[in-house]
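A.B. asks: dropping a prediction and its sequence here:
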Amino acid sequence: MASIKEVAKLAGVSVATVSRVLNDKGYVGQHTREMVEQAIKELNYKPNEVARSLFKKQSSTIGLIVPDIMNPYFPELARAVEDTASKFGYNVILCNSDEDKVKEQAYLDMLQQNYVNGIIVSSNTMTAEQVIKLNIPVVSIDREISKGLPTIVVENMKGAHTATRYLISKGCSRIAHIRGPQGVVNADERCEGYREVVQQESWFSESYIVDGDYDMESSIEATLELLKTHPEIDGIFAANDIMAIGAMKAANQLGTKVPDELAIVGFDGIKLSSVTIPELTTIVQPIYEMGEKATKMLVSLMNQQEVGQTYYKFDVDLIERNST
């Protein structure tokens, strides 16, 4: 691989002159510029991006922090961010925080040290103070961090209302909810949406709400216990698709037929929901569109362009499949 010194030698100029051409900084005569560009082309020279970012105190890179890369929702979101960032000439550094405050802060420090231009983050532990200290554009996605911070979310409560009412319309008379982690904004909203629909029903019991922690294994265990304690349950609304799939597996282990004896609805609309057996009825988020919008907004903020609207709440839709 050619070095900047070799480019300078071939072009008959100094290394500083080559650097000015590469960074488009400082005056370089047109003839000299053409000689440098020709030398770069002949030697197939590729600038050291790390060195350039250290020199410029910025890079063509954005950070993406997600809470759980094992949840298929986040790789699908990451794909949208990467696709969109690439179109604008940016690379993406993907960080998996595991909802761990210490790990999340370590990633923030690393991203700053690498002079990223901006960050897209899905977090329930990051604070407004942390964002302010970064002193670079940040867009929150999936979960709201603070008022005023550019944010992309969905109609969580509306989706929960739709899912629960749909199960009632299908003839379910005892509907349970597998909720996400306590204190996670979208999990709380989905649980509240379910509760608003069923809390006036004579059959409703708080024990119909169980913790699945947005995790398949946790959901399997919670569903097994739920159905053993309440065999009368004939419908389940799970707060994400992974937990809904866990609920289907638990039902299978107990010999409960889905959907004949138990109808199940998820939330997210991940691609995996369409290949389960039976295929999963779910509340679909526009995952790709959300990632695309977040990235475009971040790029505009990084380029100090007017963005106008900085808070988006996307609508959701129910897709009916064989689990109901």
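C.D. replies: Ah, there it is. Numbers count the residues shown, from 1 in each chain.
A.B. asks: can we go C-alpha only for contacts and neighbour counts from here?
C.D. replies: Fine.
A.B. asks: quick one: the strands in the stretch 51-200 of the chain, in order.
C.D. replies: Taking DSSP state E, counting those that start in this stretch as the criterion, the stretch 51-200 of the chain carries its strands at 61-66, 91-96, 118-121, 138-141, 151-154, 175-179.
A.B. asks: of all the residues in the second one, which ones are buried?
C.D. replies: Neighbour-count burial for strand 91-96, counted by 16 or more other C-alpha atoms under 10 Å, picks out Asn91, Val92, Leu94, Cys95, Asn96.
A.B. asks: coming back round to it: redo the strands of the stretch 51-200 of the chain as JSON lines? Include distance to Arg321.
C.D. replies: Putting the strands of the stretch 51-200 of the chain into JSON lines (distance: least, C-alpha to C-alpha, whole Å) gives the following:
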{"stretch": "strand 61-66", "distance to Arg321": "29"}
{"stretch": "strand 91-96", "distance to Arg321": "31"}
{"stretch": "strand 118-121", "distance to Arg321": "32"}
{"stretch": "strand 138-141", "distance to Arg321": "28"}
{"stretch": "strand 151-154", "distance to Arg321": "22"}
{"stretch": "strand 175-179", "distance to Arg321": "18"}
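A.B. asks: nearest to Ala187, of the buried residues of strand 91-96?
C.D. replies: Checking these against Ala187 by C-alpha to C-alpha gives Asn96 as the nearest, at 19.2 Å.
A.B. asks: how about the closest one, what does it touch?
C.D. replies: Contact partners of Asn96, counting by C-alpha atoms under 8 Å, 6 or more residues apart in numbering, are Ile65, Val66, Pro67, Asp68, Ile69.
A.B. asks: try it again at 6 Å.
C.D. replies: Ile65, Val66, Pro67 (C-alpha atoms under 6 Å, 6 or more residues apart in numbering).
A.B. asks: ditto for Ser60
C.D. replies: Here Ser60 is in contact with Tyr90 (C-alpha under 6 Å, 6+ apart).
A.B. asks: where's it relative to Glu217, distance?
C.D. replies: Per C-alpha to C-alpha, to the nearest Å, Ser60 is found 39 Å from Glu217.
A.B. asks: same thing with Thr61?
C.D. replies: With C-alpha to C-alpha as the criterion, Thr61 and Glu217 are 35 Å apart.
A.B. asks: let's bring in a second model and compare:
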Amino acid sequence: MVGMRDVAREAGVSTSTVSLVVNGNGYVSDAMAERVSQAMKRLNYVPNELARNLSRNQTNLVGVIVPTIRHPFFATLTASLQRSLYEQGMRAVLCSTADVDQDVSQYVDMLRRHAMDGIIMGAHAVYPVDYWSSIDRPIVAFDRFLGDTIPFVGSDHTQGGRLAADVFVHTGVHHVVEIGGPRTRYQTAKGVRSISLGSIQINGHTTFPPIRYHLAFEQALEQAGIRCDYIEIENVAQMDQFRDAAHQAFEQYEDLDAIVAPDLGAAFCVQEAIRRGKAIPEDLQIIAYDGTYVSDLAGLTLTRIQQDFDGIANALARRLLEAIPGRTYHPVSSSQQQCSTALSQNSSQVPYSGTNELIPMSLKLGESTRESNR
């Protein structure tokens, strides 16, 4: 196996000079660097990446923890995140907790042992906030509140909920059915505040910020006098539960005339409506919440509340690199420099520190909703 000593002998230089060229961490003249490079090519020398990273106390590996990659949202986000990290010279190590029954603590242990440079945490966890702060290593949370000292990036779900409600309010619906994840996860941390979400009373702040979507959506419908019911999907990693929820919506609420659901649930609702002879959007309006590829595969173009996957991924990568000593985030495009907005801190939202960001959402009109009557 060819090593640095062989390259040094071939180039007629010292091994320290070869090391400087390979690692790029010192001055070597252009002529000397070219001699070393040519010697490396002649000998087919491949630098030991692991040894180089260990000498720098870096691995260029990032743990990405998500609940499941079966769900279209997390599949789409993971793809964007892998690209964004790759552009920064980093590699993603994926942990899909629900798919392989992995414990988050295994990845935390790897981070503590410096086997990874940082973690992007996007899965549900029941650990107290002081657990995360005690790790004292680079961690960025996605749509999860892990504590005041842990940077947070998420979509502006308050905006998303209001966008969805606005469509229904101004197209004259009477009975909306929401389809979403288990509400028991909305209350997972002790605090001092209390907020209501339908029949759920939440004491203190939640570790699950997407609650803002449901709060904003339901409050807007309530103010407009529109009935809203909720159908819960217990495990978002089980695709058949989305189909069952769509069936349940029609069986349980005969007078429903509008549905909002994650993309997969919305697509199943389209199929169920067609099977029952309901016309879309005349008899039933449907909004997909997320805007993944699934929202284009329902048989018609769904109106969707669009999450900015690339914007989220770029912000997560930037925040993580800012937390890793010796690393700098380098925007690949000018749009990456404007991919986020500061999180507003008002009393209607759960508390966050100033290191957090919300990524704007947008409304993409499709064939599954009617024109506004404004």
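C.D. replies: Arrived safely, thanks for sending. What you see is a predicted model, and the numbers here were worked out from it, not measured in a lab.
A.B. asks: more crowded one of Thr61 and Glu217 of the first structure?
C.D. replies: Thr61 (21 against 18; other C-alpha atoms under 10 Å).
A.B. asks: show me the contacts for the aligned partner of the more buried one in the second structure.
C.D. replies: Aligning on TM-score structural alignment places Thr61 of the first structure opposite Leu61 in the second structure. Leu61 of the second structure sits next to Met90, Arg91, Ala92, Met116, Asp117 when contact means C-alpha under 6 Å, 6+ apart.
A.B. asks: 10 Å - rerun?
C.D. replies: When contacts are counted by C-alpha atoms under 10 Å, 6 or more residues apart in numbering, Leu61 of the second structure is found next to 85-86, 89-93, 111, 114-119.
A.B. asks: swap in Ile69 of the second structure?
C.D. replies: Going by C-alpha under 10 Å, 6+ apart, the list of residues near Ile69 of the second structure reads Ala75, Thr76, Leu77, Thr78, Ala79, Leu94, Cys95, Ser96, Thr97, Ala98, Asp99, Ala237.
A.B. asks: from those, list just the buried residues.
C.D. replies: Neighbour-count burial (16+ other C-alpha under 10 Å) is assigned, among the contacts of Ile69 of the second structure, to Thr76, Leu77, Thr78, Leu94, Cys95, Ser96, Thr97, Ala98, Ala237.
A.B. asks: just checking, the last one touches Asp99?
C.D. replies: Yes - the pair Ala237 of the second structure and Asp99 qualifies as a contact (C-alpha atoms under 10 Å) at a distance of 7.3 Å.
A.B. asks: buried sites along stretch 152-163 of the first structure?
C.D. replies: Result for stretch 152-163 of the first structure [16+ other C-alpha under 10 Å]: buried residues Ile152, Val153, Val154, Glu155, Asn156, Met157, Lys158, Gly159, Ala160, His161, Thr162, Ala163.
A.B. asks: and which of those residues is nearest Asn186 of the first structure?
C.D. replies: For those, the nearest to Asn186 of the first structure is Asn156 (6.3 Å; C-alpha to C-alpha).
A.B. asks: give me the nearest residue to the counterpart of the closest one in the second structure, chain neighbours excluded.
C.D. replies: Alignment note: Asn156 of the first structure maps to His157 in the second structure; criterion TM-score structural alignment. Of all residues not flanking His157 of the second structure in the chain, Tyr213 sits nearest, at 4.4 Å (C-alpha to C-alpha, 6 or more residues apart in numbering).
A.B. asks: what lines up with His71 of the second structure in the first structure?
C.D. replies: Using TM-score structural alignment as the criterion, His71 of the second structure maps onto Asn71 of the first structure.
A.B. asks: quick one, helices of the stretch 251-374 of the second structure?
C.D. replies: Listed in chain order, the helices of the stretch 251-374 of the second structure (DSSP state H, counting those that start in this stretch) span residues 263-275, 309-323.
A.B. asks: please identify the buried residues of the last one?
C.D. replies: Buried residues in helix 309-323 of the second structure, counting neighbours by 16+ other C-alpha under 10 Å, are found at 309-321, 323.
A.B. asks: and it, which stretch of the first structure?
C.D. replies: Under the alignment (TM-score structural alignment), helix 309-323 of the second structure falls on residues 287-301 in the first structure.
A.B. asks: the matching stretch vs the second structure, average distance?
C.D. replies: Following superposition, stretch 287-301 of the first structure is found to deviate from the second structure by 1.5 Å on average (mean C-alpha distance after the TM-score superposition for the first structure).
A.B. asks: give me the distance from that stretch to the chain's centre.
C.D. replies: Mean-position distance between stretch 287-301 of the first structure and its chain equals 11 Å (C-alpha atoms, centre = their mean, to the nearest Å).
A.B. asks: likewise stretch 104-118 of the second structure?
C.D. replies: Stretch 104-118 of the second structure has its C-alpha centroid displaced from the chain centroid by 20 Å (C-alpha atoms, centre = their mean).
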